[in-house]
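Asker: Could you look at this predicted model? Sequence included:
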Amino acid sequence: MSAVFNFTFVPWFRSVAPYIHKFRHQTFVVGIGGEAIAAGKLQALVQDLALVHSMGVKIVLVHGFRPQVNEQLLAKGHTPQHYKGHRITDPVALDCAQEAAGQLRYEIEAAFSQGLPNTPMAGSKVRVISGNFITARPMGILDGVDFQHTGKVRKVDTEGIRHALEMESIVLLSPFGYSPTGEAFNLAMEEVASSIAIALKADKLLYVCEVPGIAQNPTQPVSDDNPIATEITLADARRIFAQAPEAEVPTDTGFYLKYCIKACEGGVERSHIIPYSTDGSFLLEIYVHDGIGTMVVDERLEEVRQATADDVGGILQLIEPFENDGTLVKRSRTEIERDIANYTIVDHDGVIFGCAALYPYFEKSTGEMAAVTVSPHSQGQGDGEKLLKRIEQRARLMGLKSIFVLTTRTMHWFIKRGFETVDPDWLPQARKEKYNWSRKSKVLVKYL
């Protein structure tokens, strides 16, 4: 084994360890689009799910079957019918859906049962349990369109699912629900997964699908100049969804985002959109800090939020000691009230423990991270990192390419987090004109 491998593997494995500890005994609901299975990604996805399950994560897996149902319908000379993103399930479509679900469940169970030596599944012994855990109701008639056997989730049998999970089994569900009268209804995989996640109070909802995530500029295609936003707040997700065209096909911006928003509003801490096209994307999203797809998080859970006028007094109280000792430049109440929308705060039970402001300079595609403050009572607990991450996120959403800080005492903290020192002449002209040369602040920049 080469020394190079040793020196790369060991630090990587150590860096993953905190996530392994954190996620043990947590519950993940995973929705896999039928498109991923049709693209031949099932074996790799199952191997990754089995690996995560072996590290103590409880997994509920919901599979989709859109392309498989369409294929069967076309083979029978029947045209697939949809309205506003929902399948119209007539009797022929219902038969095709049941056939497709049976075939896919067989393939998924078989994949979890493999255990050949020298493969990732060797010795895995994964038990898979399926069942009638979803009670459904008919979607009915919408705009004069009768959806027939298409349904909506009415109730989730959380007790039954939890019992299966406590037996260290993976729970596998097809997007079907059953009425008290015994009727079967075709459901949307995305709705089933989000409803289960909410009902179980799951720690994560993850969609492994055909889209790479939400672009930093959602109106434009993903590219090197418009990469994926790795994390967006629930508030930003709502804004993006409101501005997106009506989501009718899975590649539309709002299609999966709608269900991520629903899950976060229902109490699920994190919802993810992950591309199946990248090998190992499920593992990369979970065990790598920045992930590979888009995570929607309710910022209230992080206790990090955009400041409001009601927070001005708390911000003044927080920064006053640092202004008095010269760490921060003095700011008046009037100035903070005027710029309050620029501020992000860390709020613990109504008390502000940290703040930072972002002032954009669009002419140079950069922004100043200013008034960075963490209370002495919470220093060393990660609040500074939370503020930096949120400021970076806000900067990316503004289309900025970098952020910079001016500091006299905390240079090393920023350097450790990816900033580099530049000459004050680097500053945007408008900011250079306000630079205090007698203070001799160091200028550090981080490229996003």
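Answerer: Thanks, I have the structure now.
Asker: from here on, contacts and neighbour counts on C-alpha atoms
Answerer: Fine.
Asker: The closest residue to Ile292 other than its chain neighbours and Gln114, how far apart?
Answerer: Distance criterion C-alpha to C-alpha, 6 or more residues apart in numbering; nearest residue to Ile292, sequence neighbours excluded, is Glu285 at 5.3 Å. From Glu285 over to Gln114 the distance is 25 Å, taken as C-alpha to C-alpha, to the nearest Å.
Asker: And Ile141, by the same measure?
Answerer: From Ile141 to Gln114 the distance is 44 Å (C-alpha to C-alpha).
Asker: what about the two, which has more around it?
Answerer: Set Ile141 next to Gln114 and count neighbours by other C-alpha atoms under 10 Å: Gln114 wins out with 19 against 10.
Asker: From what I see, that one and Met121 are in contact.
Answerer: Yes - taking C-alpha atoms under 8 Å as the definition, Gln114 is a contact partner of Met121 at 6.3 Å.
Asker: What segments of the stretch 51-200 of the chain are strands?
Answerer: Applying DSSP state E, counting those that start in this stretch to the stretch 51-200 of the chain gives strands spanning 58-63, 82-83, 86-87, 128-129, 134-138, 141-142, 145-146, 151-156, 170-173, 176-178, 184-186.
Asker: Show me the one of these that comes nearest Asn6.
Answerer: Shortest separation from Asn6 across those is recorded for strand 58-63, at 31.0 Å, computed as C-alpha to C-alpha.
Asker: ok so, going back, the residue nearest to Ile292 and Gln43, how far apart?
Answerer: Separation of Glu285 from Gln43 (C-alpha to C-alpha) stands at 18 Å.
Asker: And Gln220, by the same measure?
Answerer: 32 Å.
Asker: likewise Asn70?
Answerer: With C-alpha to C-alpha as the criterion, Asn70 and Gln43 are 22 Å apart.
Asker: Who are the contact partners of Val192?
Answerer: 62, 153, 175 (C-alpha atoms under 8 Å, 6 or more residues apart in numbering).
Asker: go again using 7 Å as the cut-off
Answerer: Listed by C-alpha atoms under 7 Å, 6 or more residues apart in numbering, the contact set of Val192 reads 153, 175.
Asker: That one and Ala136, how far apart?
Answerer: Note on Val192: its distance to Ala136, by C-alpha to C-alpha, is 10 Å.
Asker: Can you list the residue ranges for helices in the stretch 51-200 of the chain?
Answerer: 66-75, 91-113, 158-166, 189-200 (DSSP state H, counting those that start in this stretch).
Asker: Would you mark the buried spots in the longest strand seen in the chain?
Answerer: Identified as the longest strand of the chain according to DSSP state E is strand 351-361. Buried residues in strand 351-361, counted by 16 or more other C-alpha atoms under 10 Å: 352-361.
Asker: re earlier: so for Val192 and Ala136, which residues contact both of them?
Answerer: With C-alpha under 7 Å, 6+ apart as the test, Val192 and Ala136 both reach Val153.
Asker: try this one next to it:
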Amino acid sequence: MATNEVDTLSAQDAPEFAPAQFVRWFREVAPYVHDFRGKTFVVAFGGELVNDGVLNTLIQDISLLSALGVKLVLVHGSRPQVNEQLQLKGYATRFGRGTEPTSAEALECAKEAAGEIRLDIEASFSQGLPNTPMSHAHIRVISGNFVTARPVGIIDGVDYKHTGAVRKLDVNALNAVMNQGAIVLLSPLGFSPTGEAFNLAMEDLATSAAVALRAEKLIFLTQDRTVHDEDGSVDTELAREDADALLAAGTLDEDTASFLSHASRAVKRGVARAHLIPYNLDGSVLLEIFTHDGVGTMVVEDTLDDLRSATVDDVGAIVQLIEPLEADGTLVPRGRAVIERDVEQFTVLEHDGVIYGCVAINPYLGEGMAEMACLIVHPEWQGSGEGEILLRHAESRARALGARRLFVLTTRTSHWFIKRGFAQGGVSDLPKERQAHYNRSRNSLVFIKRL
């Protein structure tokens, strides 16, 4: 987990090279590579990243993503650079995190800062020194007038002048660029149909781009503005509702609240995942994308307002889901009384009053394990990722209970679990209490996943 005390690490700090570990890691990464090829990622960062000297390292990792077939849009900010320009020219205006008026003089400073950063980014992508990550890389970066903006206008009597908001993006042009293998670079400036330029907020521009492009991921690289648990560790996954509750509580600092608010808005409007990642950790983008837990905070919509803990009133619906699978031998018969007794272990998926999926978690915390059982999605609802939603919820719940490993017993669906990171084990790998109740006549296979 990344904290504020994490310094950027170099390759020289890495442990001694272990071939077997490298091969295992490379194989574990393969499913992510297949999943993300052809998908669109919007990666956004503020001018602070440039000032802190992290740009070249980031560009190397972005180049790797491009080589793996990810379609990329980079959105950069320039707030500290604009403030530097304003100070050098003797203006008192300074931009903070919120929306503020942009004078004609400040707009000129914004243009200068954006142009300077754009050139730095293009230069970084043009590297090609041997024995570096950019060796043999031929990556085109294309920027242009993709963003149509409108003036913020007058709010509560305050004229925001040249401060703008995104009106629309030229999605067809953006996709055409990415389909040719190039990376799109968006600066925090937009243009009106009359040719006026407007100063845009990087966070708003990135969110608008991710929504318009139906991006798989919106990634904010921050000065460790991740969300932390009470023990100080990074909260690696937040349902959007939980993110909104945190924002409503008003306990977050201004920067974290701003990034989290935009992440929540993006997910609410259809972006699959939004991430807050610290840029002071070398390779943080790769670690977030290609490892199970990541190093930042990911906001998801997976609860869909439908995922909730089961109650006694749900027992009948759970029985209806389970009975067909008990009848064909997929599940061991439980009976209504057992489900009533264990109903607190169940989570259900509900839509418009209809329960169409469920999963149960039975903890064995003395041995750091938990069992996942009764993962069921009604046949009419299958095929849209509901099983994945239940699995991720089960993993999160088991992890929250303190389990380090999650296991399942199955007779029919072994391939489904193998594809999702479970490895086959044996009866002897089960908790002692569970071994005592193992039904040898069913000869169920045991699959285990490290959390």
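Answerer: Nice, thanks for sending it over. Keep in mind it's a predicted model, so treat the numbers as computed, not measured.
Asker: one step back: need the overlap of contacts for Gln114 and Met121 of the first structure.
Answerer: By C-alpha under 7 Å, 6+ apart, Gln114 of the first structure and Met121 have no common neighbours.
Asker: ok, Ala249 of the second structure to Ala398 of the second structure distance?
Answerer: Distance from Ala249 of the second structure to Ala398 of the second structure, by C-alpha to C-alpha: 26 Å.
Asker: what does Asp253 of the second structure give?
Answerer: Asp253 of the second structure is 30 Å from Ala398 of the second structure, where distance means C-alpha to C-alpha.
Asker: Pick out whichever of these two has more residues nearby.
Answerer: Taking other C-alpha under 10 Å, Asp253 of the second structure and Ala398 do not tie; Ala398 has more neighbours (25 against 10).
Asker: Stretch 35-47 of the first structure aligns to what range in the second structure?
Answerer: Aligned using TM-score structural alignment, stretch 35-47 of the first structure spans residues 48-60 in the second structure.
Asker: Identify all contacting residues around that stretch.
Answerer: By C-alpha under 7 Å, 6+ apart, stretch 48-60 of the second structure touches 80, 124-125, 133-134.
Asker: go again using 6 Å as the cut-off
Answerer: Ser124 (C-alpha atoms under 6 Å, 6 or more residues apart in numbering).
Asker: buried sites along that stretch?
Answerer: For stretch 48-60 of the second structure, by 16+ other C-alpha under 10 Å, it's 48-50, 54-56, 58-60.
Asker: Likewise for stretch 257-271 of the second structure?
Answerer: By neighbour count with 16+ other C-alpha under 10 Å, stretch 257-271 of the second structure contains the buried residues 257-268, 270-271.
Asker: ok, now stretch 11-29 of the first structure?
Answerer: 20, 23, 25, 27-29.
Asker: ok, the residues you listed vs Lys442 of the first structure, which is closest?
Answerer: Among those, and counting by C-alpha to C-alpha, the member closest to Lys442 of the first structure is Ile20, at 38.4 Å.
Asker: corresponding residue for that closest one in the second structure?
Answerer: Match for Ile20 of the first structure (TM-score structural alignment): Val33.
Asker: Going along the chain, name the strands of the stretch 251-400 of the second structure.
Answerer: Counting by DSSP E, counting those that start in this stretch, the stretch 251-400 of the second structure has these strands, from start to end: 273-278, 297-300, 307-309, 346-351, 354-364, 369-377.
Asker: can you list the buried residues of stretch 257-271 of the second structure in a markdown table and add distance to Gln345 of the second structure?
Answerer: Conversion of these to a markdown table gives the following (distance: C-alpha to C-alpha, whole Å):
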| residue | distance to Gln345 of the second structure |
| --- | --- |
| Ala257 | 33 |
| Ser258 | 36 |
| Phe259 | 34 |
| Leu260 | 31 |
| Ser261 | 32 |
| His262 | 34 |
| Ala263 | 31 |
| Ser264 | 29 |
| Arg265 | 32 |
| Ala266 | 32 |
| Val267 | 28 |
| Lys268 | 29 |
| Gly270 | 30 |
| Val271 | 31 |
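Asker: Tell me which of those residues fall in helices.
Answerer: Cross-referencing these against helices under DSSP state H gives 257-268.
Asker: Quick one: those residues as a markdown table, columns for distance to Leu281 of the second structure too.
Answerer: Listed next are these as a markdown table, based on distance: C-alpha to C-alpha, whole Å:
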| residue | distance to Leu281 of the second structure |
| --- | --- |
| Ala257 | 21 |
| Ser258 | 21 |
| Phe259 | 18 |
| Leu260 | 19 |
| Ser261 | 23 |
| His262 | 22 |
| Ala263 | 20 |
| Ser264 | 24 |
| Arg265 | 26 |
| Ala266 | 25 |
| Val267 | 25 |
| Lys268 | 28 |
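Asker: from those, which is closest to Val211 of the second structure?
Answerer: Ala266 (6.1 Å).
Asker: any idea how far the aligned residue in the first structure for Thr222 of the second structure is from Pro360 of the first structure?
Answerer: Alignment note (TM-score structural alignment): Thr222 of the second structure maps to Cys209 of the first structure. Distance from Cys209 of the first structure to Pro360 of the first structure, counting by C-alpha to C-alpha: 34 Å.
Asker: Please name the residues that touch the alignment partner in the second structure of Val128 of the first structure.
Answerer: Aligned counterpart of Val128 of the first structure in the second structure: Val141 (TM-score structural alignment). By C-alpha under 6 Å, 6+ apart, Val141 of the second structure lies in contact with 182-184.
Asker: Leaving out sequence neighbours, find the closest residue to Val141 of the second structure.
Answerer: Using C-alpha to C-alpha, 6+ apart, the closest residue to Val141 of the second structure is Ile183 (4.8 Å).
Asker: Now do the same for the one you found: its match in the first structure.
Answerer: In the first structure, the residue paired with Ile183 of the second structure is Ile170, using TM-score structural alignment.
Asker: And for His262 of the second structure?
Answerer: Match for His262 of the second structure (TM-score structural alignment): Tyr259.
Asker: and what of Val82 of the second structure?
Answerer: With TM-score structural alignment as the matching criterion, the partner of Val82 of the second structure in the first structure is Val69.
Asker: That match: how many residues sit nearby?
Answerer: 22.
Asker: Assign Pro18 of the first structure to helix, strand or coil.
Answerer: With DSSP: H, G, I helix; E, B strand; the rest coil as the basis, Pro18 of the first structure sits in helix.
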